[in-house]
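Peer 1: kindly return the folded structure for what I paste below:
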Amino acid sequence: MTFETLSTARAYGGTQGVYRHQSTATGTPMTFSVYVPPHDEGARLPVVWYLSGLTCTHANVTDKGDYRRACAELGLIFVAPDTSPRGEDVADDPAYDFGQGAGFYVDAMQAPWAPHFRMWSYVTEELPPLIAAHFPADMARQSIMGHSMGGHGALTIGLTLPERFRAVSAFAPIVAPSRVPWGEKALGGYLGDDRAAWRRHDAVSLIEDGARVPALLVDQGDADQFLEEQLKPHLLAEACAAAGIDLTLRMQPGYDHSYYFIATFMADHLAWHAERLK
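Peer 2: The predicted structure is shown next:
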């Protein structure tokens, strides 16, 4: 399978597309969406990566994220990958928080996950050249954001590759997966029992171990049903304070974990990214 266009639609003067290709990293077809805003012929535009959360595909944010108007006004390309490999031959788990739809943006090392679950390599190594080849992207100006599991992915990738991503933000991220049930299950299942190997996929641990970015923006609803058990944003606040990272942590009264919350504050995040992508 070569690069395939599944659909395109006009939106705010730009083009919202959905695309598929055969991934070398995962060994499966992978689907993703890209919004390209209106632009002058020959222009190269900054790229914002959005990583989705548990159970999601590219379609959740594409359908419900309310990003296109802001991206059109700010001149930002918006890329939304899937959250895992998929298919009948791909290992899965009956639980919603593991297996297909729950790749956790790591390269699995344990059977039966290792052959296909290589979402770190897919997002950081394979998909960027594809975006550069097929869209008017200025790959010298990239940023990354995400929600929940995808917020975890955005934070860990951004902290690991600060020279690539000029801005990093998150909605309700899993900030310390090594210390919460979702993360312990995923990191243990994909990477094995050696917790030292988990640290490079844990934002708080990465900061404790010396990873640095100039600033982070995090929005978190105070009515989020996962706040106390799974998300624990205070751990990120403590790590950033100790490291001297400028964290803007906004606790939003009455908001839950849903896309209503994400859509409400999406334009704020995109404006924050755009300022750093100039």
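Peer 1: make it CA atoms for all contacts and neighbour counts henceforth
Peer 2: Will do.
Peer 1: so what's the gap between the longest helix seen in the chain and the chain middle?
Peer 2: Of all the segments of type helix in the chain, defined by DSSP state H, the longest one is helix 259-276. The offset between the C-alpha centroid of helix 259-276 and the centroid of the whole chain comes to 14 Å, using CA atoms, centre = their mean, to the nearest Å.
Peer 1: and the helices in the stretch 101-250 of the chain?
Peer 2: Counting by DSSP state H, counting those that start in this stretch, the stretch 101-250 of the chain has helices at residues 119-121, 127-134, 149-160, 181-191, 203-208, 233-243.
Peer 1: compare the ones you listed and report which one is nearest to Trp113.
Peer 2: Trp113 lies closest, by CA to CA, to one member of the helices of the stretch 101-250 of the chain: helix 181-191, at 6.5 Å.
Peer 1: buried sites along the closest one?
Peer 2: When neighbours are counted by 16 or more other CA atoms under 10 Å, the buried residues of helix 181-191 are found to be 182-184, 186-191.
Peer 1: let's have those in a markdown table, adding distance to His39.
Peer 2: Formatted as a markdown table, the entries for the buried residues of helix 181-191 read as follows, by distance: CA to CA, whole Å:
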| residue | distance to His39 |
| --- | --- |
| Trp182 | 41 |
| Gly183 | 40 |
| Glu184 | 44 |
| Ala186 | 41 |
| Leu187 | 41 |
| Gly188 | 45 |
| Gly189 | 44 |
| Tyr190 | 41 |
| Leu191 | 43 |
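Peer 1: who's in contact with Gly103?
Peer 2: When contacts are counted by CA atoms under 8 Å, 6 or more residues apart in numbering, Gly103 is found next to 83-85, 117-119.
Peer 1: try Arg200
Peer 2: Contact criterion CA under 8 Å, 6+ apart gives 156, 160, 206 as the residues in contact with Arg200.
Peer 1: one step back: list just the nearest of the contacts of Gly103 to Ala274.
Peer 2: When the contacts of Gly103 are compared for distance to Ala274, the smallest value, 24.5 Å, is given by Thr83; criterion: CA to CA.
Peer 1: which ones are touching the closest one?
Peer 2: Each residue near Thr83 by CA under 8 Å, 6+ apart is listed here: 51-58, 100-105, 119.
Peer 1: looking at the residues you listed, which has the most residues close by?
Peer 2: The most neighbours of any of these, using other CA atoms under 10 Å, belong to Phe104, which has 33 neighbours.
Peer 1: would you do the same for the sequence below? I want to compare the two.
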Amino acid sequence: MLKEMTELTEIGRVRCFDGWQLRYRHHSPVLGCDMVFSVYLPPQAENTHLPHLYWLSGLTCDDQNFVTKAGAQRYAAEHGVIIIAPDTSPRGDGVPDTEAWDFAQGAGFYLNATQQPWSKNYQMESYLLNELIPLINETQPVIIHKRGIFGHSMGGHGALTLALKNHTLFQSVSAFAPICTPIHCPWGQQAFERYLGADQEKWKDYDSCELIKQHGLPWPIRVDQGLDDNFLGEQLMTESLVIACENQSHKLTLKMREGYDHSYFFIASFIGEHIAYHAQQLEG
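Peer 2: Here you go, the predicted structure:
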């Protein structure tokens, strides 16, 4: 299987801030379909291995939204950090889908589905942890023990939950406008019931606020949230994360940004701060 995993096809290469923005396709046995992901290699990668970050995007996105809209390459080049941006779900004609924009293809929620027909393909947690990370370790000039994760909205949820459950695998985490407690919001409830079934106890394994109670982290969480975000109250529920961290005495650095919404204009405004934050966390 490892041989099959490492058969990458390069489908894009663009010079950017003296580094390279790359795009690859490979077959994923875990997801049962072909997958695409992007990698930014800053100029320092030509001579040495570097710390690296995984970016997880939100609902309806693929690997290209972050690459083309966030403006992250400038800061990755400045700090000497590699950034990997996977897709948000399995895709293809044989992958189950719906007409809903917030469920199925483009909305994998970074979990392992247990319910049919979703369980055959929607295994995003296993794909990221057991397939993509080993693939990146094998094929890219990364320092294996210097790995961070961050994301936006659904991807912020994914970054937080994966870090909380795997804090020996990741050494830093941050999020823009994350879905903080999906078991209590419409986006999460819709996805979890269909992916995971009716037993809500099983949902807690993919809820950041619940995971903070169980696991915690040996390092801080950083979150940026726009105060003009239309999804803040009903879907994102940032206050629940604040309360969960306070109850567990876990350090949370929360930046509430006046006038900012849920868009990539918000992300582009503060992505430099996030990359600098991760670079500092990964220095040790």
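Peer 1: closest to Ala140 of structure 1 out of the contacts of Thr83 of structure 1?
Peer 2: Checking these against Ala140 of structure 1 by CA to CA gives Leu51 as the nearest, at 19.4 Å.
Peer 1: show me what that closest one lines up with in structure 2.
Peer 2: Using TM-score structural alignment, the equivalent of Leu51 of structure 1 in structure 2 is Leu56.
Peer 1: go ahead and flag the most central residue of structure 1.
Peer 2: When CA atoms, centre = their mean is applied to structure 1, the residue found nearest the centroid is Leu51 (2.1 Å).
Peer 1: mind checking how far it is from His58 of structure 1?
Peer 2: 9 Å (CA to CA, to the nearest Å).
Peer 1: now list whatever residues contact both of these two.
Peer 2: Between them, Leu51 of structure 1 and His58 share these contacting residues under CA under 8 Å, 6+ apart: 80-83.
Peer 1: structure 2: matching residues for the longest helix of structure 1?
Peer 2: Under TM-score structural alignment, the match for helix 259-276 of structure 1 in structure 2 covers residues 264-281.
Peer 1: equivalent range in structure 2 for the longest strand seen in structure 1?
Peer 2: Residue-count comparison of every strand in structure 1, with assignments taken from DSSP state E, identifies strand 137-147 as the longest. Taking TM-score structural alignment as the measure, structure 2 aligns residues 142-152 with strand 137-147 of structure 1.
Peer 1: OK, contacts around the aligned partner of Ser208 of structure 2 in structure 1?
Peer 2: In structure 1, the position corresponding to Ser208 of structure 2 is occupied by Ala203, as judged by TM-score structural alignment. Residues in contact with Ala203 of structure 1, defined by CA under 8 Å, 6+ apart, are 152, 155-156, 159, 175-176, 236.
Peer 1: let's see that with 7 Å instead.
Peer 2: 152, 155-156, 175-176 (CA atoms under 7 Å, 6 or more residues apart in numbering).
Peer 1: touching, Gly148 of structure 2 and Leu53? I think so.
Peer 2: Yes - Gly148 of structure 2 sits in contact with Leu53 when judged by CA atoms under 7 Å, with a separation of 4.6 Å.
Peer 1: which one of the helices of the stretch 101-250 of structure 1 lies closest to Thr264 of structure 1?
Peer 2: Distance to Thr264 of structure 1, taken as CA to CA, is lowest for helix 149-160 among the helices of the stretch 101-250 of structure 1, at 16.3 Å.
Peer 1: does the closest one pack against any helices or strands, and if so which?
Peer 2: Using 3 or more CA pairs under 7 Å, 6 or more residues apart in numbering; DSSP states H and E as the contact definition, the elements that helix 149-160 of structure 1 packs against are strand 45-51, strand 137-147, strand 165-171, helix 203-208.
Peer 1: do you know which of those lies nearest Arg250 of structure 1?
Peer 2: Evaluated over those, closeness to Arg250 of structure 1 peaks at strand 165-171, with 9.8 Å, by CA to CA.
Peer 1: could you tell me where the closest one falls in structure 2?
Peer 2: For strand 165-171 of structure 1, the aligned range in structure 2 is residues 170-176, judged by TM-score structural alignment.
Peer 1: chain center to the matching stretch: distance?
Peer 2: For stretch 170-176 of structure 2, the distance between its averaged C-alpha position and the chain's averaged C-alpha position is 9 Å (CA atoms, centre = their mean).
Peer 1: surely Ala9 of structure 1 is in a helix?
Peer 2: No - secondary structure assignment places Ala9 of structure 1 outside any helix; it is strand (DSSP: H, G, I helix; E, B strand; the rest coil).
Peer 1: that one: how many residues sit nearby?
Peer 2: The criterion is other CA under 10 Å. On that basis, Ala9 of structure 1 has 11 neighbouring residues.
Peer 1: list the contacts of the aligned residue in structure 2 for it.
Peer 2: Using TM-score structural alignment as the criterion, the counterpart of Ala9 of structure 1 in structure 2 is Val14. Residues in contact with Val14 of structure 2 (CA under 7 Å, 6+ apart) are 20-22.
Peer 1: reformat these as TSV; add secondary structure and neighbour count.
Peer 2: Formatted as TSV, the entries for these read as follows, by DSSP: H, G, I helix; E, B strand; the rest coil; neighbours: other CA atoms under 10 Å:
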residue	secondary structure	neighbour count
Trp20	strand	20
Gln21	strand	19
Leu22	strand	19
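Peer 1: nearest to Arg222 of structure 2, of those?
Peer 2: Gln21 (26.1 Å).
Peer 1: which residues does the closest one contact?
Peer 2: The neighbourhood of Gln21 of structure 2, defined by CA under 7 Å, 6+ apart, consists of 13-15, 39-41.
Peer 1: what's the spacing between Cys185 of structure 2 and Asp63 of structure 2?
Peer 2: Shown here: Cys185 of structure 2 relative to Asp63 of structure 2, a distance of 25 Å by CA to CA.
Peer 1: can you check His26 of structure 2 too?
Peer 2: 14 Å.
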